[in-house]
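>>> using only what follows, build the 3D model:
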Amino acid sequence: MRSAELIELWRGGQRESLHSGHAVICDTKGVVEAWGCPSEIIFSRSSCKMIQALPLIESGAADAAGLTDRQLALACASHSGARMHVDAVDQWLQALDLGESHLRCGCHMPSDRDENRRLTCGDEAPSQLHNNCSGKHAGFLTLNRHLGGGTEYVEPDHPVQQAVKAAFEEVTGESSPGYGIDGCSAPNWSCSLAGLGRAMAAFADPADDGRGRAMRRLVDAMRAHPEMVAGEGRACTVLMRASGGRVATKTGAEAVFVAILPDQGLGVALKVTDGGTRAAEAAIAALLVHLGVLERNHPAVGRFLTDPIRNWRGIVTGEMRTAPGFPA
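Have a look, this model is predicted:
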């Protein structure tokens, strides 16, 4: 089965661009609705951070370290590197008697405008605390402290990453065909889109056991602290706030997006094949409207899908649309 047409860009009465991809809506039994190919093998990238955080709770490391829900949300985050994110990771590491040098995620300039401006104007280099994955890595370090592993916790054969792999394969219900190295240097295991959707459904409708309680705790943390999961103006934060806590959403690089809907017991996963972020954000907004989580006229939907496209003079030049056959 080939990819499906998902999002179109129109200008001057003509379709100018087209984004194709794959999307699934799942419950814990499997695929409920699909566009494109549910068996498409993908790297989930940062959309799977909730899965990567499961061993942090299941091992007892989170409770041993006294982690708060705000910190658990940060463990699932691809944050903007705002001051609140940087300070929160720094304080987390200090409580472990660790520091920025113990991270293995690397440095990049923050996407948060204020922090980016502060560093630029002060001629200051970013640190690893600014890395959008530093919260996840603080979680890895917390788990590593509990397990007593070596310093290179991002190595695929390290106990931390082996625990992550085991959790990933269990919740997706698949043996991963392999891994790639993510932007933050940690291994990222691949799976089918349907497997990722089933995993999100498991988070939406968790079993009444230790894993289910860990899943519920992470989802509740994300919904309670959407600002820690991404940042001001970012799609994950905007959509979670807009839903009033009815959904937990998480983006991943190369146009992966997932959503967890506890009220409906559903999980959503999508991948835009060209890696275009604008299309992934538009597609997840469309699916949240389709599932009744957001109204089509909500400003958050407008921001990512329905608002007219304007040029630098404010003139309307085009519009984004869902393709025929994809939820409008």
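
>>> can we go C-alpha only for contacts and neighbour counts from here?
Noted.

>>> now what about stretch 159-178, what contacts it?
Stretch 159-178 has contacts (C-alpha atoms under 8 Å, 6 or more residues apart in numbering) with 51-55, 140, 143-144, 147, 149, 153-156, 186-187, 189-191, 195-199, 202.

>>> quick one more, to check against the first:
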Amino acid sequence: MTQAAPFTEIWRGPFLESVHSGHAVICDDTGEIVESWGDPDKIVLPRSSSKMIQALPLITSGAADAYDLSTEQLALACASHQGAAIHTERVGVWLGALGLSDDNFRCGPQDPADKDAHEALIRAHEQPCQIHNNCSGKHAGFLTLTQHLKAGPEYVDPDHPLQRACLEAFEAVTQETSPGYGIDGCSAPNFACTLRGMARAMAHFAAAPDGSAEARLHQAMRLHPELVAGETRACTELMRAMNGKVALKTGAEGFFIAILPEQKLGIALKADCGTTRAAECAIAALLVKLGVLDAAHPATLKRLNAPIKNWRGIETGILRPAAVFA
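Reported below is the predicted structural model:
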């Protein structure tokens, strides 16, 4: 099947009102497809779901050990955080240890998604800084590697040694030659691959031995789910619901990955419509299908068979996975 498969259904009363469709692949540790929906060879931009791949050179170069990076810092290097104090304070300390400031970032300022942080800026009559950007942890990792390489300050340039190292890592774990890149929201190049290639990469992470760069990164994510995203976010809540046994990472425009070390499986999916609710419902459905997520857990129920309520609190419908995930 190469056409997009139905992912998520929106029911209003007895009527099927909307259907979100997309593509998903599960790969095993040999890189082979275990199961797929839609087109596994669809060319995709994994967006922030590829952050752990972009963090590989931070470890393989020796920079992480040279700068004595903690598991918290490795988790932040893979994060799309919401700019809460728990995130920005840690990134600020990291920057200070490098002898750098917010001006050294190249990710751009972003209003924090965290309500408390957003309101604190308003009360202080301050504007958001680059440290509030959801990618500032990744960029702190980029700056660490840039210093280690003694490379120039424009580290988001596709020809910069850091980005060349990221491309090399990306092609190694996807086992594909990338057909190109798009510029991400944080200004770094985001390399393209097939959905199958991304699932293969996640399975490679899942099967990596303890002590490897891949294992260190997904272990840090699973150890610190609150740093990978934040409170109320799917990555954080679902990783907690699985007791840290699975690493999850969302990406913009309806992307999601999962790394399952115990099963040595990798998942990659893309909602064609680019909506978050479709991708979150689909990844939750697949994790339940694989037996690693409890269908009755409150974090699951927020995204799977979730009631839809109107402004008066009346339940008007339900968001549920399509039958293909049964």
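
>>> please state their TM-score.
Taking TM-score structural alignment, normalised by the length of the second structure as the basis, the two superposed chains have a TM-score of 0.98; 324 aligned residues with a C-alpha RMSD of 0.9 Å.

>>> pull out the buried residues from the contacts of stretch 159-178 of the first structure.
51-55, 140, 143-144, 153-156, 186-187, 189-191, 195-199, 202 (16 or more other C-alpha atoms under 10 Å).

>>> just give me the match in the second structure for V164 of the first structure.
When the second structure is aligned by TM-score structural alignment, V164 of the first structure is paired with C166.

>>> the helix or strand containing its match: average distance to aligned residues in the first structure?
When elements are assigned from DSSP states H and E, C166 of the second structure belongs to helix 161-174. Averaged over the aligned pairs, helix 161-174 of the second structure sits 0.2 Å from the first structure after superposition, using mean C-alpha distance after the TM-score superposition for the first structure.

>>> report the mean deviation for the lengthiest strand in the first structure after fitting onto the second structure.
As assigned by DSSP state E, the longest strand anywhere in the first structure is strand 14-27. On superposition with the second structure, the mean distance recorded for strand 14-27 of the first structure (mean C-alpha distance after the TM-score superposition for the first structure) is 0.6 Å.

>>> name the residues of that strand that are buried.
L18, H19, S20, G21, H22, A23, V24, I25, C26, D27.

>>> of these, just say which sits nearest to G233 of the first structure.
H19 (22.8 Å; C-alpha to C-alpha).

>>> how far away is the closest one from L193 of the first structure?
Distance of H19 of the first structure to L193 of the first structure, computed by C-alpha to C-alpha, to the nearest Å: 17 Å.

>>> can you show me the helices along the stretch 151-300 of the first structure?
Using DSSP state H, counting those that start in this stretch, the helices of the stretch 151-300 of the first structure run over residues 159-172, 193-204, 210-224, 226-229, 235-242, 277-290, 299-301.

>>> just checking, next helix/strand downstream of the last one?
Read it as helix 299-301 of the first structure. Moving toward the C-terminus from helix 299-301 of the first structure, the next element (DSSP H and E) is strand 309-310.

>>> distance from the helix holding C166 of the second structure to the middle of the chain?
Helix 161-174 of the second structure sits 17 Å away from the centroid of its parent chain (C-alpha atoms, centre = their mean, to the nearest Å).

>>> same check, this time on stretch 127-138 of the first structure
Per C-alpha atoms, centre = their mean, the centroid offset for stretch 127-138 of the first structure relative to its chain is 15 Å.

>>> stretch 196-214 of the first structure too?
Taking mean C-alpha positions (C-alpha atoms, centre = their mean), stretch 196-214 of the first structure and its chain are 16 Å apart.
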